[in-house]
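> I would like to see how this sequence folds:
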Amino acid sequence: MNQNQHPAHPIARRWFLQQCGVGVGAIALQQMLQESGYAAPAKTGEIEDPLAPRQPHHPPKAKNIIFLFMGGGPSHLELFDNKPVLGKFDGKLPPEELLKGYRAAFINPNSKFLGPKFKFAKHGKCGAELSEILPHLSEVVDDLAIVKSMKTDAFNHAPAQIQALTGSQLFGKPSLGAWTIYGLGSESKNLPGFVVFSSGNKGPSGGSSCWGSGFLPTVHQGVMFRGGQEPVLYLKNPPGVSEQLQRDSLDTLKALNQNHLEQVGDPEIATRINSFEMAYRMQSSAPDVMDITQETKQTLEMYGAEPGKSSFANNCLLARRLVERGVRCIQLFHESWDQHGGLVGGLKNNCKATDQASAALIKDLKQRGMLKDTLVVWGGEFGRTPMVQGGNDGRDHHPNAFTMWLAGGGIKGGTTIGRSDDFGFNVIEDEVPVYDLHATILHLLGLNPERLSFRFQGLDQRLIGVNPAKIVKKILA
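Just a heads-up that it's a prediction; the model follows:
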């Protein structure tokens, strides 16, 4: 039959076989679930909210996550992993066996050892060692679980950042935040479920892939917020467009999109509907949440936040305000940690910009009773080499061993796990690959990392890939 004879109702054999059989099964399944109480009765004319809260796989320890991502690769040797033996070998060549098969980004095999540049001291009841350039973090060390045995597969920024946040070095995979929203939905009706901030010299080397949705419906991707009076671009109505005209236009678009959605079932249409409605609600909610002048003077001083400016400190405070309003996942990028040279000055500046605010976030969440439900993660894509680069004051990228810390929901505070060798070169105890960290984060959020999957290109894709779900139990409360 010529389909052009009935342009209003084009029915092809492939469409019929693809849609109708599945459609009948879906109708039957939906009816069975409704009758048994596992699904809410369908409401005529109502579109299912793709970001509606969903039940986790098991009782969660954390309901929200704030990821403080230090782009560039913070030096574990100057911040968390004290190596006095490395200081004794300062200026000497590494043993040949240490570098056998090793690949670095820039340095050559003749690079000599560089001893640590800052002093370390023990802090808190747990006695964890921290660098002298982290004075504020030392005040909350008993709330932290410090992992000194992180390891990744990539030694250049973009692939390592993408792996740290999507589980793969390849572009096109969903980010940790997108998987979280896909699994749990959002408890915020007036704000996105996944919000992203950026500070430092530039955005992340991995670009928007670090908060993208990959093959998941795009409703799950992160939304970039900016500082200032306009947190989201193009949110304000153009001149001459009244609120009533806008509402009437949105209602018409919603009806058209809903009709199209019912015909073809494309989830991207639901994303479009959600985006229009969310943008409408955000016109009032986004400026309100971004107005940190509502905070007390004491709170602003604790973070080092300054209203009207764009900074990591402001972003940490905003992260707390977003969690209060039900936003599920917040990522804060601070891209300034790539010290191939100028190591001492660069690290001092980085810690001055981030240390106080990171510690204040822990204190603030704790005093408000929110830390028990909020998981905070701090770290970058890799560490730095124990060998020198850039004259006598720099370090290259290093994937074999680096440090991250976690705090809050389900984390055992005052814990330090993992160990690297005397040079901070290789992990020798409790190795934690990136995918094990991801599995642990999902577990704390109530999601089974092996069950959380999405069918794409004939495979059940997962954040942890084909790796077994190994939870880092030593850091769990």
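> going by C-alpha atoms from here, please, whenever you check contacts or count neighbours.
Will do.
> what about the helices in the stretch 151-300 of the chain?
Secondary structure of the stretch 151-300 of the chain by DSSP state H, counting those that start in this stretch: the helices cover 157-166, 176-184, 243-264, 267-290, 297-303.
> the structure of the following sequence is requested for comparison with the preceding one:
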Amino acid sequence: MEKEILEEGLNHNRRKFLSRLSLGVGSLALGSLLVPDLFSGKAEAEEAMMKALPHFAPKAKRVIYLFQNGAPSQLESFDYKPLLNKRMGEELPESIRGTQRLTGMTAGQSSFPLVGSHYKFDQYGESRAWISEVFPHTAGIVDDICIVKSMHTDAINHDPALTFFQTGAQVGNRPSMGSWLSYGLGSENSNLPAFSVLLSRGRGNGQGVYSKLWSNGFLDATHQGVQFSNSEDPVLYLKDPESMSRSERRKMIDQIAEMNNLSMQQFNDPEISAKVKQYEMAYRMQTAVPEMTDISKEPESIIKLYGPDCLVPGTYAANCLLARKLSESGVRFVQLYHQGWDQHGNLPNEMRLQAEDVDQASAALITDLKQRGLLDETLVIWGGEFGRTNYCQGKILVDNYGRDHHPRAFSIWMAGGGVKSGMVYGETDEFGYNITENPVHVHDFQATVLHLMGIDHERMTYKHLGRRYRLTDVSGKVVKDLIA
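You can find the predicted model right below:
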């Protein structure tokens, strides 16, 4: 009770806070002991409430999330189902499909013909994991990753499903996972943001990504993801205006900060403090970011490892290399979005091209981190927002079929950061439609990521409009079988 009242008073000045307290001097004494700046009117007082983080010793220090936007088919990547090839064109049994939700794109189909993978599969590593022929580089690192074949989600369309993975809710205006980690743990490098965002586009059918996915939501604006672009200016508006020297820029920022601090004393609006912090961060980034995005000093062996595309700004390979550099420099959460995985048609051709875009660089990132001694403390995640149906969307053309959205069962992989390696977790039925072993919900996945970072997902909350919010909403459990 006392803790709730203390937290409620954080955004009020001393007079307002005291006028609202009803539990007496004991609560005041407790508050001053727990949070020395509680009655100072500082926005930082709320941050002080988070000093208990991490809740326990973390397995990972940083996260690199390689999000494959558009939903890559698990049936052409990591969930081998030979029965689908044997029963090609046959109707999906109603006992398997049941009354499960369908999208508007296939709900009107009169039949649901099974379609097997166009690609060959083989087994790799000590785990003997089945991996498609279009991911040969991933097959080469299979003993370093953990493939989860039993993911499932609540959403069936791209935007809500993507938003659900990133924020824990299908609607907008919630903090993203990166923002939550920035809020709870901060950055390891004061010259770089705690949360960075990188975008790339593949050769397949794309789905859009929007800034709400890296929004701070109702958290302090300093926790919003900083997007890096492939333009001459990696972070927009970071350079000094023409004819302005660094010393003049410093004076300008100091004067703006003085005016903002006066406003803060008058209005006690935490967003004012956030603006001051953002100005300061931008000033420090002016030196750090150009050095970070310069890959000219990378040895030839690294360029060869990631492939020639890593020399082309804005490509997936270039962003994977940049993600390593950012993470190595202390950025807490690097979010990479790669668009182009929405194969409702022409899947055999499009998915092969998409895989070519990402396979080598994804595997290179794991190898690079490992050889630098960073993989054990860096959690790498690869996957999309849902999976793909085992039946064909429309009529089957052997070399040109498509698959619809399938939230019931799909695959991702994780590596490093305290995750068991060389492991396949979970299983689906022989049709690849329903989960038969060890289901992992999106909230379970999020709870596990936070756990690996030393955070109890039920304890890291934020009170907003009278309700306490958390990344995992009101559910989620840590999947301890995945943790080394």
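> what's the TM-score here?
Remark: TM-score between the superposed chains equals 0.90 [TM-score structural alignment, normalised by the length of structure 1]; 459 aligned residues with a C-alpha RMSD of 2.7 Å.
> out of the helices of the stretch 151-300 of structure 1, which is closest to residue 13 of structure 1?
helix 243-264 (15.0 Å; C-alpha to C-alpha).
> and the angle for the closest one with helix 267-290?
Computed by axes from the mean of the first three to the mean of the last three C-alpha atoms, to 10 degrees, the angle separating helix 243-264 of structure 1 from helix 267-290 equals 150 degrees.
> what comes up buried for helix 243-264 of structure 1?
250, 254, 257-258, 261 (16 or more other C-alpha atoms under 10 Å).
> for those, work out which two are farthest apart.
250 and 261 (15.7 Å).
> in structure 1, what residue corresponds to residue 372 of structure 2?
Alignment note (TM-score structural alignment): residue 372 of structure 2 maps to residue 368 of structure 1.
> let me know the helix or strand that the closest residue to residue 135 of structure 2 other than its chain neighbours is in.
Take residue 135 of structure 2 and drop its neighbours on the chain: the residue closest to it by C-alpha to C-alpha, 6 or more residues apart in numbering is residue 359, 5.7 Å away. Assigned by DSSP states H and E, residue 359 of structure 2 belongs to helix 347-371.
> ok, average deviation of whichever helix or strand comes after that helix from structure 1?
Going down the chain from helix 347-371 of structure 2, the next helix or strand is strand 378-383, by DSSP H and E. The superposed strand 378-383 of structure 2 is, by mean C-alpha distance after the TM-score superposition for structure 1, a mean 0.5 Å from where its aligned residues fall in structure 1.
> same for strand 378-383 of structure 2, what does it pack against?
strand 62-69, strand 410-415 (3 or more C-alpha pairs under 8 Å, 6 or more residues apart in numbering; DSSP states H and E).
> rewinding a little: give me the mean deviation of the helix holding residue 359 of structure 2 from structure 1.
Aligned to structure 1 and superposed, helix 347-371 of structure 2 gives a mean residue distance of 0.6 Å (mean C-alpha distance after the TM-score superposition for structure 1).
> contacting residues around that helix?
72, 118-119, 134-138, 140-141, 144, 202-205, 302, 305-307, 316-317, 320-321, 324, 340-341, 343, 375-376, 378, 380, 399-403, 415 (C-alpha atoms under 8 Å, 6 or more residues apart in numbering).
> what's the answer for stretch 320-336 of structure 2, then?
Against stretch 320-336 of structure 2 from outside (C-alpha under 8 Å, 6+ apart): 61-67, 178, 181-182, 186-189, 192-200, 292-293, 306, 310, 319, 361-362, 365, 369, 374, 378.
> drop anything exposed from those residues.
61-67, 178, 181-182, 186-188, 192-200, 292-293, 306, 310, 319, 361-362, 365, 369, 374, 378.
> counterpart of the residue nearest to residue 135 of structure 2 over in structure 1?
Per TM-score structural alignment, residue 359 of structure 2 is aligned with residue 355.
> before we move on, what about residue 432 of structure 2?
Using TM-score structural alignment, residue 432 of structure 2 lines up with residue 424 in structure 1.
> run a quick neighbour tally on the aligned partner of residue 473 of structure 1 in structure 2.
In structure 2, the residue matched to residue 473 of structure 1 (TM-score structural alignment) is residue 480. Number of residues near residue 480 of structure 2 (other C-alpha atoms under 10 Å) recorded here: 11.
> so what's residue 480 of structure 2 closest to, chain neighbours aside?
residue 448 (7.7 Å).
> I figured the one you found hits residue 472, correct?
No - in this structure, residue 448 of structure 2 is not within contact of residue 472 by C-alpha atoms under 8 Å, at 10.2 Å.
> ok, for residue 250 of structure 2, nearest residue in space, not its chain neighbours?
Nearest one to residue 250 of structure 2, counting by C-alpha to C-alpha, 6+ apart, is residue 283 at 7.9 Å.
> now do residue 420 of structure 1: how many residues are near it, please.
22.
> typed the wrong thing, it's residue 26 of structure 2
Around residue 26 of structure 2 there are 9 residues (other C-alpha under 10 Å).
> what's the answer for residue 84 of structure 1, then?
Neighbour tally, residue 84 of structure 1, other C-alpha under 10 Å: 15.
> once you drop chain neighbours, what's closest to the aligned partner of it in structure 2?
Aligned counterpart of residue 84 of structure 1 in structure 2: residue 82 (TM-score structural alignment). If the residues on either side of it in the chain are set aside, residue 82 of structure 2 comes closest to residue 116, at 7.1 Å by C-alpha to C-alpha, 6+ apart.
> and for the one you found, the neighbour number?
The burial count for residue 116 of structure 2: 23, using other C-alpha under 10 Å.
> is it in a helix, a strand, or coil?
coil (DSSP: H, G, I helix; E, B strand; the rest coil).
> what's the spacing between the counterpart of it in structure 1 and residue 178 of structure 1?
Aligning on TM-score structural alignment places residue 116 of structure 2 opposite residue 115 in structure 1. Here residue 115 of structure 1 is placed at a distance of 40 Å from residue 178 of structure 1 (C-alpha to C-alpha, to the nearest Å).
> ditto for residue 28 of structure 1
30 Å.
> more neighbours: the two, which one.
residue 178 (30 against 12).
> with adjacent residues omitted, what lies nearest to that one?
Leaving out its chain neighbours, the residue that sits closest to residue 178 of structure 1 by C-alpha to C-alpha, 6+ apart is residue 220, at 4.9 Å.
> residues contacting residue 204 of structure 1?
Taking C-alpha under 8 Å, 6+ apart, we find residue 204 of structure 1 in contact with 71, 158, 161, 210, 333-335.
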